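In: sequence and predicted model, in that order:
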Amino acid sequence: MRLCLDVGGTYIKYGLFNTAGQWEIQGKVTTQRQSIDDFFDPICQLIAEIEKTYQITAIGLSFPGFINQKTGEAVYSGAIAPLHGKNICHELSQRLVKTYPIFIENDANCAALAEMYSGNAQETESFVLLTLGTGVGGAIVVDGQILSGAHFRGGEFGMMVTDFHQNSYRSLHELASTSALMTEYRRVKGDSFIQEEAIFSEIDQPGIHEVIENWSHYVGILIYNLSVTLDPQKILIGGGISQNDRLIPIIEKALEQNPYWHDFKVPLVTCLHHNNSGVLGALHLIETQGGRK
């Protein structure tokens, strides 16, 4: 059995897979961020509980931040501050009774692996995966390989500055994320609450049309810049909002306003695996990395 963990700021999702790649069990535990020990304790408890029934042969980790997947170090660990600069594979291994091969990769890169091996990027050598959520993230695949960058920061699209004269150094995290869209929605609607996946159902309401149009403009700028820089075969879009069928047409409408888009146009498609992408990507990480610890 392979145990795959997708570490997020709120929850750690997990899946146990048999040798045929089929789910045996899945679930989630709360992410503890107070200290290193607090973070690893529920993971170790989960592994001990699973080992009562199953034999784990390898562990895969989808992890936020700048991840050196060759050494296991989290150069930067996102919202899990106690793990900055720590070797995640070593820290976990020394807390376990048994020794397992442990593999780790950045969460967006894991999502790209999931789409490449069993999702909407199959038989695609070069593509970009863009995630729209609390922030803006992503992954770059060139000639079938993840482009991590010299400092493991490849795919940090949300840190782009694209509108300096209007917004100074505000990044695309603050302009193109789903959080940015929802913040502007609440500014217009007051205390109204709506799930992000349903926000486009209100696109014809006064004020909301402008909010969505302005947001899609920033997303379109990002996609255009990625296309002219990387020339991918396609761009995949993930995040909870990508489950809304109206997302792609709204972004494409914004892109069509760019007079240069027709020269650099590439297909836009949503990710297939959505919330399971990190766990599935960790599984593919185990399968592709073999026995390397």
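Out: Ah, there it is. Numbers count the residues shown, from 1 in each chain.
In: C-alpha only now, for contacts and for neighbours.
Out: OK.
In: contacts for stretch 19-31?
Out: By Cα atoms under 8 Å, 6 or more residues apart in numbering, the residues outside stretch 19-31 that reach it are 1-2, 7-18, 39, 42, 283.
In: structure B:
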Amino acid sequence: MIKKYLTIDIGGTFIKYSIMDEKYRILEEGSEGTRKNPEEFLKQLETLVLRYKTEVEGAAVCIAGFINPETGENTDDSVGENFRAYNLKQALSTAGDFPVILENDSNCAALGEMVLGAGRGLRDFCLLTFGTGIGGALVLDGNLYRGKHFKAGEAGLTLLRYSMTDGKTSCESAGATSALVREVSRTLGRDVDGIYIFGHLDHPDILKKYNVWLEKAALVTGNTAMLLDPEAVLIGGGICGSPRFIGDLQKTVYHMFPQLEDYTEIRVCETGNQAGRIGALSLFLKQAF
């Protein structure tokens, strides 16, 4: 008899879920809009768990935040209140009466790539995802490295510039894809999206904003590689659908850090939006419940 597992990727806009078997084959999948109200959000997830309660062996869940996988606590104040208001590991385990694992979404994406994607065969690699924010994860010596406070790999929180003038501080971090979209929209005086931007890079104002943003993305990527000396840096996020971006990022990183070209690859992630769910299930299957 095939064992089935409920895998859930909780995002700020959508909750995506799949029923998978032990070989990560998708037997069923779906998505629904993420409720913002904490009580409604919890009820939404409990309803999903109850729907499959009698069919699966347990649930593997990934979500944004600083997640203690043992306790289920999320200590990231930058995520929505709905993500932090309840201990989802405990609540969903109670609702389903089965085991639940809860892990950071970028960490799970890295594991998903190690199982079925661009991280196969690698022992040491980093993952950076460019989206609403910049997510990050580290796999060292074949194992996920979370850090003492479950914040390892958070490259998006690093600063590229810091100064103080007249008692006022000014700092700059690398902007995620959302920052590029905001800058271009402000320049054009109307709202555009990433697809529009990459389709109009021949526009001088758009290209200028893109190049400034690209340099920041390259600095984060190159600094991460220099600090950790991985075999590869994997790049994820919706922007990876643009061959132009990956080529530009590789060229810019290797121009800034020429030594990296000899020993650190910059690879595109391969498992798409299933990465987090695959990685979460890989963690679940390693547990001895």
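Out: Looks like it arrived, so ask away. Just so it is clear, the structure is predicted and the values come from calculations on it, not from any experiment.
In: and the contacts of stretch 19-31 of the first structure, which of them are in helices?
Out: Judged by DSSP state H, these include 39, 42, 283 as members of helices.
In: how near is the counterpart of the last one in the second structure to residue 53 of the second structure?
Out: When the two structures are superposed using TM-score structural alignment, residue 283 of the first structure falls opposite residue 281 in the second structure. Here the criterion is Cα to Cα, to the nearest Å. By it, residue 281 of the second structure lies 16 Å from residue 53 of the second structure.
In: the more surrounded of these two?
Out: In this view residue 281 of the second structure and residue 53 are compared by other Cα atoms under 10 Å, and residue 281 has more residues nearby, 28 against 19.
In: kindly provide the distance from the most centrally placed residue in the second structure to residue 135 of the second structure.
Out: Note on the second structure: the residue nearest the mean C-alpha position is residue 106, at 3.5 Å, using Cα atoms, centre = their mean. As judged by Cα to Cα, residue 106 of the second structure and residue 135 of the second structure stand 6 Å apart.
In: shared neighbours of those two, anything?
Out: 127, 129.
In: that older thread, filter the contacts of stretch 19-31 of the first structure to the buried ones?
Out: Among the contacts of stretch 19-31 of the first structure, those buried by neighbour count (16 or more other Cα atoms under 10 Å) are 1-2, 7-8, 12-18, 39, 42, 283.
In: that older thread, spit out the contact partners of the match of residue 283 of the first structure.
Out: Residues near residue 281 of the second structure by Cα under 8 Å, 6+ apart: 5, 7, 24, 60.
In: could I get the residues you listed as a markdown table with distance to residue 206 of the second structure and secondary structure?
Out: Putting those into a markdown table (distance: Cα to Cα, whole Å; DSSP: H, G, I helix; E, B strand; the rest coil) gives the following:
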| residue | distance to residue 206 of the second structure | secondary structure |
| --- | --- | --- |
| 5 | 45 | strand |
| 7 | 39 | strand |
| 24 | 41 | coil |
| 60 | 41 | strand |
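In: now, among the residues you listed, which is nearest to residue 70 of the second structure?
Out: Minimum distance to residue 70 of the second structure across those is 13.3 Å, recorded for residue 60 (Cα to Cα).
In: gap between the equivalent of that closest one over in the first structure and residue 44 of the first structure?
Out: By TM-score structural alignment, residue 60 of the second structure lines up with residue 60 in the first structure. Counting by Cα to Cα, the separation of residue 60 of the first structure from residue 44 of the first structure is 14 Å.
In: which of those two has more residues huddled nearby?
Out: Neighbour count, other Cα under 10 Å: between residue 60 of the first structure and residue 44, residue 60 has more, with 29 against 16.
In: so what's the match of residue 60 of the second structure up against?
Out: 2, 3, 4, 5, 102, 103, 104, 282, 283, 285, 286.
In: any chance you could map the strands in the stretch 51-200 of the second structure?
Out: Along the stretch 51-200 of the second structure, counting by DSSP state E, counting those that start in this stretch, strands occupy 59-63, 100-104, 125-130, 134-140, 143-145, 159-165, 168-173.
In: switch the ones you listed over to TSV; also include distance to residue 249 of the second structure.
Out: Formatted as TSV, the strands of the stretch 51-200 of the second structure follow (distance: least, Cα to Cα, whole Å):
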stretch	distance to residue 249 of the second structure
strand 59-63	27
strand 100-104	25
strand 125-130	12
strand 134-140	15
strand 143-145	25
strand 159-165	17
strand 168-173	17
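In: give me the element the spatially most distant residue from the centre of the first structure is part of.
Out: For the first structure, the residue at maximal distance from the C-alpha centroid (Cα atoms, centre = their mean) is residue 206, at 32.5 Å. In the assignment (DSSP states H and E), residue 206 of the first structure maps to no helix and no strand.
In: that one matches what in the second structure?
Out: Using TM-score structural alignment, residue 206 of the first structure pairs with residue 204 in the second structure.
In: okay, angle between the helix or strand where residue 285 of the first structure lies and strand 58-63 too, please.
Out: According to DSSP H and E, residue 285 of the first structure maps onto helix 277-289. Interaxial angle, helix 277-289 of the first structure versus strand 58-63 (axes from the mean of the first three to the mean of the last three Cα atoms, to 10 degrees): 130 degrees.
In: against the second structure, what's the mean shift for helix 277-289 of the first structure, could you check?
Out: Compared with the second structure after the fit, helix 277-289 of the first structure shows a mean deviation of 1.6 Å (mean Cα distance after the TM-score superposition for the first structure).
In: roughly how far is that helix from the heart of the chain?
Out: Centre-to-centre, helix 277-289 of the first structure and its host chain are 13 Å apart (Cα atoms, centre = their mean, to the nearest Å).
In: hang on, isn't residue 73 of the first structure packed against residue 63?
Out: No: Residue 73 of the first structure is beyond contact range of residue 63, at 10.6 Å (criterion: Cα atoms under 8 Å).
In: of those two, who's got more company?
Out: Between residue 73 of the first structure and residue 63, counting by other Cα under 10 Å, residue 63 is the more crowded of the two (27 against 22).
In: contacting residues for the more buried one?
Out: 6, 7, 8, 77, 104, 105, 106, 107.
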